[in-house]
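S.K.: what's the 3D shape of this:
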Amino acid sequence: MSDTDLPTTVLRAHAEDASAAELAALARADDRPRPPRWRLSPWAVTTYLLGGTLDDGTEITPKYLGSRRLMEVAVATLATDRALLLLGIPGTAKTWVSEHLAAAISGNSTLVVQGTAGTPEESLRYGWNYARLLAEGPTRGALVPSPVMRAMELGAIVRVEELTRIPADVQDALITILSEKHLPIPELDEEVMAQKGFNVVATANNRDKGVNDLSSALKRRFNTVVLPLPDSLDQEVEIVRTRVASLGRTLELPEGLESLAEIQRVVTVFRELRSGVTADQRTTIKSPSATLSTAEAISVMTNGVALAAHFGDGVVRADDVAAGLVGAIVKDPVQDRIVWQEYLETVVKDRREWADLYRACRELT
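M.R.: Reported below is the predicted structural model:
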């Protein structure tokens, strides 16, 4: 399906549909060895993630701005029989990377298990259509395959989101699948054998440590890649700018509304509050309870763009980003509010070029 074939009512297309033209161009240019059932070679998958220019002039937009080596390790892991665990704080693009990995490798990013405290074992193994089970008994027709089971049969990538939020006894249903590469179905006296190309990409927040820690046996089945926060201010600003522009097109907002100056200020505020020190290293400040991730900066700026488009003059100003900024930082109405007010008075107020942001935030606070 090409970009022009997508229904105009779709708010967010799957990665394999939104980037169909790029994936097709990479497939045409890709003459390197491909693992069994992979749509692209590991080199092409990495190029799809990090961006580049093909020999025919096709521009591949970067999906991830960060360490090339991290992406190479992630892709190489999936080319082996070892599963991949993407670890990091909320908002470091773990889900985004897992989706694009599945799209580039299997052409299908929709085989997903969403981990929650209530995720049952059937989500990782299989369930039953109880009406057919009562009528027919245990038959293959009455069996409802999980996304994991379907991926095993297809030789595809399956994504397990928020693995550490799944109860420990349910997590361990993956051990046999990852080690033996088969899924027993004792009710039918048969098993599903994983086809070549099958693998698992799981994501987990390191802030969730202690929620449902992975057992040692399960940890050994994964190669862990930690996705860090952006290294520099410029890198984080570029990530936010790119994603805000993309979201603006999806939401059919006027182009060019994203203000680089406002993005730099929002990202600077987030980075200083995260690190507990100002950019010039001169002032120590308290950090709020919120993670203040890049994803939250994107949300703040997208909200600001919408305000400027619908209620302003089309130019994103301090008033447009202030509400989102306060909402992202003040999660605890008592402790976080104190931290934010101290930051306003000791840092923002002293920056003369930030006077408009100080006034806008003070009015809201």
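
S.K.: Only C-alpha atoms from now on, for both contacts and neighbour counts.
M.R.: OK.

S.K.: Distance across stretch 179-189, terminal residue to terminal residue?
M.R.: When the termini of stretch 179-189 are compared using CA to CA, to the nearest Å, they are 20 Å apart.

S.K.: Off-centre distance for it?
M.R.: Counting by CA atoms, centre = their mean, to the nearest Å, stretch 179-189 is centred 31 Å from the centre of its parent chain.

S.K.: outside of that stretch, which residues touch it?
M.R.: 125, 138-140, 149, 176-177, 190-194, 221 (CA atoms under 8 Å, 6 or more residues apart in numbering).

S.K.: Need the three-state assignment for A204.
M.R.: strand (DSSP: H, G, I helix; E, B strand; the rest coil).

S.K.: Also A295?
M.R.: helix.

S.K.: ditto for V160
M.R.: Of the three states, V160 takes strand according to three-state DSSP.

S.K.: residues contacting it?
M.R.: 112-115, 200-203.

S.K.: Kindly recompute the last result at 6 Å.
M.R.: V160 makes contacts with 112-113, 202, as judged by CA atoms under 6 Å, 6 or more residues apart in numbering.

S.K.: What subset of those is buried?
M.R.: 112-113, 202 (16 or more other CA atoms under 10 Å).

S.K.: hey, where'd the helices end up in the stretch 51-200 of the chain?
M.R.: 68-78, 94-106, 130-136, 147-154, 168-171, 173-180 (DSSP state H, counting those that start in this stretch).

S.K.: Name the surrounding residues that touch the longest one.
M.R.: Read that as helix 94-106. Contacts of helix 94-106 (CA under 6 Å, 6+ apart): 16, 38-39, 45, 86, 109, 156-157.

S.K.: try the shortest one
M.R.: Counting by CA under 6 Å, 6+ apart, helix 168-171 makes contact with 121, 212, all of which sit outside it.

S.K.: Switch the contacts of helix 94-106 over to TSV, and while doing so, append neighbour count and distance to L65 to every line.
M.R.: TSV is the format used below for those (neighbours: other CA atoms under 10 Å; distance: CA to CA, whole Å):
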residue	neighbour count	distance to L65
E16	25	19
W38	22	23
R39	20	23
V45	26	14
L86	26	15
S109	22	20
A156	28	25
I157	32	23
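
S.K.: Serialize the buried ones among the contacts of V160 to TSV and add fields for distance to W96.
M.R.: Listed next are the buried ones among the contacts of V160 as TSV, based on distance: CA to CA, whole Å:
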residue	distance to W96
V112	13
V113	15
A202	12
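
S.K.: Tell me where the stretch 1-150 of the chain has strands.
M.R.: 52-53, 59-60, 83-88, 112-114, 126-128, 143-145 (DSSP state E, counting those that start in this stretch).

S.K.: and of those, who's closest to L11?
M.R.: strand 112-114 (18.9 Å; CA to CA).

S.K.: Next, the second sequence, to be compared with the first:
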Amino acid sequence: MDAPASPPDVEVLRPHAEQQFAGELAALRATDDRPRPANWLLSPWAVVTYLLGGTVGEHLITPKYVGSRRLIEVAVATIATDRALLLLGVPGTAKSWVSEHLSAAISGSSTLLIQGTAGTAEETIRYGWNYARLLAEGPTEGALVPSPIMTAMRTGAIARVEELTRIPSDVQDALITVLSEKSLPVPELGTEVQARPGFNVIATANDRDRGVNELSAALRRRFNTVVLPLPAGVEEEVRIVAGRVADLGGSLDLPSATDAVAEIRRVVTVFRELRTGATEDGRTSLKVPSGSLSTAEAISVVIGGLALAAHFGDGILRAADVAGGIVGAVVKDPVADRIAWTEYLEAAVRPREEWRDFYRACREVTG
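M.R.: Predicted coordinates:
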């Protein structure tokens, strides 16, 4: 079911997109005069503007996603058709972030969510039962517990499925009838739920989960796949990390990241070099660690460093504050990754005069 919203006067650690950006969504709705699909709060054009940013009258719409406009346009156009949307990419490419903001802009709610795991059962996708009422009343409408997908079908809203390929294959296939027939049979009641206009599904999956629970051919045909790439360049990734750090840091009462751009750029550079297996200038080949070293992990490293600087330092982010987080992100395998990290320190970090403080800090943490 749709999760209850927190009272407006109660501060929460992580507001839903529709709560955090309610002002921007309201400004877009007030000025949006373009055609809207049935039960959409915004037109497809306004949804793309909400995701990528822009100016609407006197209102500034902040970018939620930094990347290809065409990719987002294809994603939004897909949702406006009868095909579901699958956002695919390596970890940390903002799949969940994009999914949440698309749902908030289109339906006004991002909370009709199924988190896929190896233990996800079929009733999580279809419906379940209140067993106390089931025993007392038998199968009745009152005893039925709708899934987020059933609720989305009834209300003409967007349902989200996170980590689709983590869900067992036989459970995944419960989506086939929903996506092809736009109906969900309830044989216990001798009835069915038929989707209202506006209903659709946005699913996410990681490239690295291929082979875990591959989608059946029948299910894959029901999705249009949009691959979200890693940021193209250093500056683009620095901009993404700095923006998210500013948002998260503000909610955690951490020091401003305004003066932390140099350290953010250094974290991003380390991650990009280890991801690609070569230094920025292409002169030195590097071993690639086993972890994904995603943009999301870079954000976590910087946030952790700001917390250290705030609580155990002078509030200014320095090399020593991010060193521990970087080592923890890189060294997932205590043997192979430690070798790769040590070689990176000696081959890429040590020769850089301006990185001496970072080299010493990392050496101290690495041991």
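
S.K.: Would you pull the TM-score for this pair?
M.R.: Superposed pair, TM-score by TM-score structural alignment, normalised by the length of the first structure: 0.98. Supporting alignment: 363 aligned residues with a CA RMSD of 1.5 Å.

S.K.: from the contacts of helix 94-106 of the first structure, which two are the most distant?
M.R.: R39 and L86 (21.7 Å).

S.K.: so how far is T49 of the second structure from the residue nearest in space to the middle of the second structure?
M.R.: By CA atoms, centre = their mean, the second structure has its centre lying nearest to S96, at 2.2 Å. Relative to T49 of the second structure, S96 of the second structure is positioned 18 Å away (CA to CA).

S.K.: same deal with P35 of the second structure?
M.R.: Distance from P35 of the second structure to T49 of the second structure, by CA to CA: 15 Å.

S.K.: how many neighbours does the residue lying closest to G304 of the second structure once chain neighbours are set aside have?
M.R.: Excluding its sequence neighbours, the residue lying closest to G304 of the second structure (CA to CA, 6 or more residues apart in numbering) is G325, at 6.8 Å. Residues lying near G325 of the second structure (other CA atoms under 10 Å) number 21.

S.K.: I figured A340 of the second structure hits L286, correct?
M.R.: No: the criterion here is CA atoms under 6 Å, and A340 of the second structure misses it with L286 at 7.5 Å.

S.K.: can you name the farthest residue from the center of the first structure?
M.R.: Per CA atoms, centre = their mean, the most distant residue from the centre of the first structure is A135 (42.2 Å).

S.K.: who's more crowded, P35 and T49 of the second structure?
M.R.: T49 (21 against 11).

S.K.: Going by distance to G248 of the first structure, which of the contacts of V160 of the first structure wins?
M.R.: V112 (26.4 Å).

S.K.: What distance do you get for the closest residue to the closest one other than its chain neighbours to T291 of the first structure?
M.R.: Excluding the flanking residues, the one nearest V112 of the first structure by CA to CA, 6+ apart is R159, at 4.7 Å. As judged by CA to CA, R159 of the first structure and T291 of the first structure stand 24 Å apart.

S.K.: Kindly report the same for V315 of the first structure.
M.R.: The gap separating V315 of the first structure from T291 of the first structure is 28 Å, by CA to CA.

S.K.: And the two? Which one has more around it.
M.R.: T291 (19 against 16).

S.K.: Tell me if I am right that that one is in a strand.
M.R.: No: according to three-state DSSP, the state of T291 of the first structure is coil, so it is not within a strand.

S.K.: how close does it get to M149 of the first structure?
M.R.: 35 Å.

S.K.: ok, now D280 of the first structure?
M.R.: Separation of D280 of the first structure from M149 of the first structure (CA to CA) stands at 53 Å.

S.K.: more neighbours, these two?
M.R.: Between D280 of the first structure and M149, counted using other CA under 10 Å, the more crowded position is M149 (24 against 7).

S.K.: Check the burial of A5 of the second structure by counting its neighbours.
M.R.: 11.

S.K.: do E214 of the second structure as well
M.R.: Neighbours around E214 of the second structure, by other CA under 10 Å: 17.

S.K.: What of E181 of the second structure?
M.R.: Neighbour tally, E181 of the second structure, other CA under 10 Å: 11.

S.K.: counterpart of G54 of the second structure in the first structure?
M.R.: Using TM-score structural alignment, the partner of G54 of the second structure in the first structure is G52.

S.K.: Report the contact partners of that match.
M.R.: Applying CA under 6 Å, 6+ apart, the residues near G52 of the first structure are I60.

S.K.: Next: the one 10 residues further on.
M.R.: By CA under 6 Å, 6+ apart, P62 of the first structure lies in contact with 49-51.

S.K.: Can you tell me the SS state at the residue nearest to G304 of the second structure?
M.R.: Assignment for G325 of the second structure (three-state DSSP): helix.

S.K.: Wait, it touches S300, no?
M.R.: No: counting by CA under 6 Å, G325 of the second structure does not reach S300; the two are 8.0 Å apart.

S.K.: Adding distance to K181 of the first structure and neighbour count, write the contacts of P62 of the first structure out as CSV.
M.R.: As requested, the contacts of P62 of the first structure are exported to CSV (distance: CA to CA, whole Å; neighbours: other CA atoms under 10 Å):
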residue, distance to K181 of the first structure, neighbour count
L49, 27, 22
L50, 30, 19
G51, 33, 18
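
S.K.: just curious, which of the residues you listed is nearest to P167 of the first structure?
M.R.: The closest of the contacts of P62 of the first structure to P167 of the first structure turns out to be L49 (CA to CA; 31.6 Å).

S.K.: contacting residues around T117 of the second structure?
M.R.: Applying CA under 6 Å, 6+ apart, the residues near T117 of the second structure are 166-167.

S.K.: Please say which position in the first structure it maps to.
M.R.: Under TM-score structural alignment, T117 of the second structure pairs with T116 in the first structure.

S.K.: measure that match to N212 of the first structure for me?
M.R.: T116 of the first structure is 10 Å from N212 of the first structure, by CA to CA.

S.K.: Check the contact lists of these two and give me the overlap.
M.R.: R165.

S.K.: what's around F223 of the second structure, how many residues?
M.R.: 20.

S.K.: Which residue is the nearest non-sequential neighbour of it?
M.R.: Per CA to CA, 6+ apart, closest to F223 of the second structure is A84, 4.6 Å.

S.K.: just checking, the one you found touches R220?
M.R.: No: the criterion here is CA under 6 Å, and A84 of the second structure misses it with R220 at 9.7 Å.

S.K.: With distance to R362 of the first structure added, can I get the helices of the stretch 51-200 of the first structure in CSV?
M.R.: Formatted as CSV, those follow (distance: least, CA to CA, whole Å):
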stretch, distance to R362 of the first structure
helix 68-78, 41
helix 94-106, 34
helix 130-136, 59
helix 147-154, 49
helix 168-171, 46
helix 173-180, 51
